[in-house]
Every structure is written in structure tokens, then in C-alpha cells.
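**Q** sequence and predicted structure below; questions after.
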Amino acid sequence: MPEHIPAQLPHQPSGEDEFAGRVALVTGAGQGIGEAVVRALVARGATVAATDRAPEGLASLVESLAKEEPPGRAVAYPLDVTDSGAVDATVARVESELGPLDLLVNVAGILRTAPATALTDQDWADTFAVNTTGVFHTSRAAAARMTGRRKGCIVTVASNAAGIPRTGMAAYAASKAAAAMFTKCLGLEVARSGVRCNVVAPGSTDTPMQRGMWEGRPDAEQGVIEGDLASYRTGIPLGRIAQPADIADAVLFLASDRARHITMQDIYVDGGATLR
């Protein structure tokens, strides 16, 4: 007989009240994956500070959630994540108005496509300003507060392009790879304070960003599923494009107590497209 029997782990709820009493901040919340994450968190009881630099999308999201039964609590905070001063002020305001921040989800991102030799300095700078520096700004502000309370969780939504070369996507892929590694390094530094940092890497997902690459190509979605030999791109083994909710489900798992012993991990949600 062993001399020590570990105490039974407490029950970890996974239903509608899973995030009850918790405050989350989600960037890029105005559409696509960010919007799906906000909706999923609110549906499970969280109070969400929804941020985006486009206030129209935020207003529409908050208004629609308020009309649901029961009404969900999401508050709009227009924010440009490239502005470090604005980020610090917004995080401070969220904590003052909604309560201590338990969860940060970095979703805000932009895409500039072009061959690497045709990328402009501005394309490169803009892409890194949002996709990488923006993650640094928000994560720094959130982690500084979470570590003092010895609890919290940060999830960065990167891309499977961070782990496999893509033609025409050098700036985007590099910026997402940098954001993913920053998040893991941060996770190592704050682990002893009880703060977890993880990455979700989506593949092709049915969002406005994705559809922006399909303009004028009625068969574009099927082409992504089947792959493209000319661009050295594999298809999607599961045979479907992801929905934003598929990515949100992975984010919520990593943010939940069910993942309390998971940190510095990178989960690819791409239907097997990167053959990992």
C-alpha cells in the first residue's frame, strides 16, 4: 500500500457556468474568431471585455448578446493593440469597471499577402505591429497583473502558418511564429506564479480574413480543401474548412480549469492540414 494517496481532484465544471465570475479580455472581437470566442465565453458565464479597433463590430456584438436569453455580459472597449499606452489604459479600465482580469485571449490580427520580394516596408511593419507587438502589449499588461494575484491564463491565437512555410504569406507567417514563441517564453517566466500561457494555431477558417483571399474565385474553398501543388500546399485531410466556433472551443478548453496543468503548448486546429 502506498504511504501517500493524493487528494481527489475537485470537480471541474464544463457546462454553462464554467467561467462564471471570471473576467476575460478578448482582442479582435469585432468579427470572425474573436467574435466566436466572446460569444462562447459569455455563454459559459464570463464577463467579457470585447476589444477591437473597429467600434462598429463591437457595438453590434454587444447589442446582440444583450438581447439573448439570458442576456450575456459583454462590454465594448475600442482598442488599437499597436498603441501600448492605450493597451495599458484599457486593461486598467477593464479591471476598474469589470473586476480583476482572469483571462486574456489575443485574436487581433491582419494579413498582407505578397511574395517576400514584393512586400513593402509598410506591409512588414504593419503586420508585425498588430500580430506580434500587439500580443506583446496586451500580454505584458495582463501578465503583470495576473502574476501579482498568482492566477490567470493567456491564450494567443496564432496560425498554422507559423509552423509551415506558405507562399505569399512570409510576413504573416513570421509574425505569427514570433507571437507564438513570445507566448511560450512568457509562459515559462510566469509559470511559478500560477499563470498559464498557451497558443491555438488555426488553419483555414471561414472568416472575413479568409474570404478576403477568395474574392472572384467561386471554387476557392474547395481548392483550399484539396490543396495546391503549385504553391506546395497540402489540403485538409478532414475535408472541411474550420468554423470560428471550432477555434473558440480550443481556446475555451485551454482557458478552463480542465487544462490547469497545460502551459506553453501550441494546439493546431487545422483539420490535419499541416500533417503534424
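**A** On my side now, so go ahead.

**Q** from here on, contacts and neighbour counts on C-alpha atoms
**A** Will do.

**Q** would you list every one of the strands in the stretch 151-276 of the chain?
**A** 152-157, 195-202, 266-269 (DSSP state E, counting those that start in this stretch).

**Q** likewise for the stretch 1-150 of the chain?
**A** Here the stretch 1-150 of the chain has its strands, by DSSP E, counting those that start in this stretch, at 23-26, 47-52, 74-78, 103-106.

**Q** can you list the ones you listed in a markdown table and add distance to residue 125 and mean neighbour count?
**A** Below are the strands of the stretch 1-150 of the chain laid out as a markdown table (distance: least, Cα to Cα, whole Å; neighbours: other Cα atoms under 10 Å):
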| stretch | distance to residue 125 | mean neighbour count |
| --- | --- | --- |
| strand 23-26 | 23 | 26 |
| strand 47-52 | 19 | 26 |
| strand 74-78 | 22 | 23 |
| strand 103-106 | 19 | 27 |
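
**Q** got the ones you listed as TSV, with distance to residue 154 columns?
**A** Below are these laid out as TSV (distance: least, Cα to Cα, whole Å):
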stretch	distance to residue 154
strand 23-26	10
strand 47-52	14
strand 74-78	18
strand 103-106	5
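
**Q** give me the residues contacting the longest helix anywhere in the chain.
**A** Secondary structure of the chain per DSSP state H: the longest helix is helix 170-190. Contact with helix 170-190 is made by 110-116, 119, 123-124, 127-128, 131-133, 135-136, 143, 147, 156, 158-159, 161-163, 165-166, 195-199, 263-266, as judged by Cα atoms under 8 Å, 6 or more residues apart in numbering.

**Q** this is the comparison structure:
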Amino acid sequence: MSRHALVTGGGSGVGRAIALALAEAGISVTICGRRLDALERVGAENTRIHAVTADVTDEQSMLALYEQAEAARGPFDIIVANAGSAESAPAHKVSLDDWKATLDVNLTGAFLTVKPALVAMAARKAGRIIFVASTAGLKGYGYVAPYVAAKHGVVGLMRALAAELAKTGVTVNAVCPGFVETDMLERSVENIVRKTGRSVEETRATLAATNPQNRFIQPDEIADAVLWLCGDNARSITGQAISISGGETW
């Protein structure tokens, strides 16, 4: 029977690339997000991908997703907590509501994504949990304090779960990309251009230069790393925050 994976934030960017890579490897994939139209467009690219709307910040929504998807396609063997968002502002201008919203999506959402799978995976003594974190979980960046705090939290959550589950055969890891060429990056560029008056070209060049290879990470690079972590040859890899950044962090 085909393995079953959950990929949150699967309607675009990195989530889409991961879902397609898993599906092309013969894995049944449930993708979720808030926009059904985007999810269905990804689902149309591979018949193994199934779209379900859900809100990672809402525990009941995630429990309902689990119930629906597992009834249709069996228990989740792979969980990829990918959903996230980022806004840019000096720390002193970040409102408490904005702080909470960023942590809700990036950190609490990651926890609510994996929590329903933990007991069953441990009982089966098999499973793969992968968090899509960021180099922001390994170092600091200015003007994105809530995002940096949240992604550091995701890396900490990963390490805690890896320690809890090490004896069960369930592995827990994080991939930590640098700037990835996605719609989220384009929104960040637009925000910087609007606030600083810099050109799009100058802004993109400045962001790309954070990578010693002087380029943006591509979504398929992250998808390939996730696919490897899901394989049997990665069964001893757990508790790791894997930097995908061209040498920016390690």
C-alpha cells in the first residue's frame, strides 16, 4: 500500500514542489491550505495529490483534516509542516497582534500540524516528520523579529520531538532554506521596494547576496532534501536542522 503524506501550505511555492516530488515517488499526498482553488491547481498536476482546505492555526480544523484524509487514504506516514508567512518591520513597530499572528502560523501551526500524528506514529514505530523552517531558525535577521523567533521555535520543537521519539523509529528533522525563489520572496521584495525606494533589481541582488553562491534557492532543491529524509537510507537522520543555503549557515 502506498505511503500517505501530509504537506501543509501545499498550494504554491515550496509546498507545491514537495507535494509533487512525493507524489512522483509514488506516495499519496494530502495537501492543505486556506485557498481551495490554489490547492486544486496543484492537485490537477498529479492524481496522487488530494486537496483539503484547513487552517493550521486552528486545532479543530487540523483534527478534521486528519479524520477526513486518513479515512480516505490511511494513516499519515509522512508529515511535512511547511505552512508559513513573514512580514517585515522594525521590531519596535511590530504590534502585539502581528507578533501573535506570525507565531500562530509559523510555530503553533507547525505544532498543530504534527501533534495528531505523534501517538499513532510512535505505536507503529515508523514515520517521518519534517519541518520546513528557515535559516532564520539558525541565525538572526533584522526587521523580521517575529519570524526569526518563530523559526527558532520550530527548530527547538523539532529537537524536542526528535528526542522524545528517537527510540520509536520515527525521525524528526527540519530543513532550513535561505531565500527561496517563490511568491513569498516576491512579496518581500515588493515590501522592501515600497518602504526603501530601492529598485526591484537592487533589492533582489541584495537578498541573493546573503547566499555565498549569490543566488536564490529553488523550491525543487528543498523538495529533494525532503524526499531524501523520507527514504529508508535516512532512517538514522533525526534531530537535524539541515541548512539549504549555499553556505550562508551550517
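**A** Arrived safely, thanks for sending. Quick caveat: nothing in here was measured; it's all calculated off a predicted structure.

**Q** TM between them?
**A** The TM-score (TM-score structural alignment, normalised by the length of structure 2) is 0.94; 242 aligned residues with a Cα RMSD of 1.2 Å.

**Q** now residue 241 of structure 2: closest residue in space that isn't a chain neighbour?
**A** Nearest in space to residue 241 of structure 2, with sequence neighbours left out and distances taken as Cα to Cα, 6 or more residues apart in numbering, is residue 174 at 4.7 Å.

**Q** what does that neighbour align to in structure 1?
**A** In structure 1, residue 174 of structure 2 lines up with residue 199, judged by TM-score structural alignment.

**Q** likewise residue 64 of structure 2?
**A** Aligned partner of residue 64 of structure 2 by TM-score structural alignment: residue 89.

**Q** distance of its match relative to residue 79 of structure 1?
**A** Residue 89 of structure 1 is 10 Å from residue 79 of structure 1, where distance means Cα to Cα, to the nearest Å.

**Q** pick out whichever of these two has more residues nearby.
**A** residue 79 (19 against 12; other Cα atoms under 10 Å).

**Q** give the equivalent position in structure 2 for that one.
**A** Matched by TM-score structural alignment, residue 79 of structure 1 corresponds to residue 54 in structure 2.

**Q** got it, and residue 243 of structure 1?
**A** Using TM-score structural alignment, residue 243 of structure 1 sits opposite residue 218 in structure 2.

**Q** my guess is its match contacts residue 183, does it?
**A** No: if you go by Cα atoms under 8 Å, residue 218 of structure 2 and residue 183 don't touch, sitting 11.8 Å apart.

**Q** looking at those two, which is more packed in?
**A** Taking neighbours as other Cα under 10 Å, residue 218 of structure 2 and residue 183 compare with residue 218 leading, 18 against 12.

**Q** how many other residues sit next to the residue nearest to residue 241 of structure 2?
**A** By other Cα under 10 Å, neighbour count at residue 174 of structure 2 equals 30.

**Q** ok, the one 10 residues further on next?
**A** When counting by other Cα under 10 Å, one arrives at 18 neighbours for residue 184 of structure 2.

**Q** one more: the one 3 residues further on?
**A** Other residues near residue 187 of structure 2 number 13, with proximity taken as other Cα under 10 Å.

**Q** residues in contact with the most centrally placed residue in structure 1?
**A** In structure 1, the residue lying closest to the centroid (Cα atoms, centre = their mean) is residue 157, at 3.1 Å. Residues in contact with residue 157 of structure 1 (Cα under 8 Å, 6+ apart) are 105, 106, 107, 199, 200, 201, 202.

**Q** right, and the pair among the residues you listed with maximum separation?
**A** Spanning the widest gap among the contacts of residue 157 of structure 1 are 105 and 202, at 14.0 Å by Cα to Cα.

**Q** one step back: okay if I get the contacts of residue 157 of structure 1 as CSV plus distance to residue 256 of structure 1?
**A** Shown next, in CSV, are those (distance: Cα to Cα, whole Å):
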residue, distance to residue 256 of structure 1
105, 12
106, 16
107, 17
199, 14
200, 14
201, 18
202, 19
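
**Q** close enough to count as contact, the match of residue 174 of structure 2 and residue 162?
**A** No: Residue 199 of structure 1 is beyond contact range of residue 162, at 11.0 Å (criterion: Cα under 8 Å).

**Q** pretty sure residue 29 of structure 2 is touching residue 47, no?
**A** No: using Cα under 8 Å, residue 29 of structure 2 makes no contact with residue 47, being 9.4 Å away.

**Q** would you map the helices across the stretch 1-150 of structure 1?
**A** Using DSSP state H, counting those that start in this stretch, the helices of the stretch 1-150 of structure 1 run over 32-43, 55-66, 84-97, 121-128, 134-149.

**Q** trace the residue nearest to the centre of structure 1 over to structure 2, please.
**A** That one, residue 157 of structure 1, aligns with residue 132 by TM-score structural alignment.

**Q** ok so, going back, distance to residue 220 of structure 1 added to the helices of the stretch 1-150 of structure 1, as JSON lines?
**A** Formatted as JSON lines, these follow (distance: least, Cα to Cα, whole Å):
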{"stretch": "helix 32-43", "distance to residue 220 of structure 1": "18"}
{"stretch": "helix 55-66", "distance to residue 220 of structure 1": "26"}
{"stretch": "helix 84-97", "distance to residue 220 of structure 1": "37"}
{"stretch": "helix 121-128", "distance to residue 220 of structure 1": "24"}
{"stretch": "helix 134-149", "distance to residue 220 of structure 1": "30"}
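
**Q** ok, now how distant is the residue nearest to the centre of structure 1 from residue 222 of structure 1?
**A** 24 Å.

**Q** and what of residue 107 of structure 1?
**A** Applying Cα to Cα to residue 107 of structure 1 and residue 222 of structure 1 gives a distance of 26 Å.

**Q** and for residue 165 of structure 1?
**A** Counting by Cα to Cα - residue 165 of structure 1 and residue 222 of structure 1 are separated by 21 Å.

**Q** now residue 133 of structure 1
**A** Residue 133 of structure 1 is 34 Å from residue 222 of structure 1, by Cα to Cα.

**Q** those two - which one has more neighbours?
**A** Remark: of residue 133 of structure 1 and residue 222, residue 133 carries more neighbours, 22 against 14, as counted by other Cα under 10 Å.
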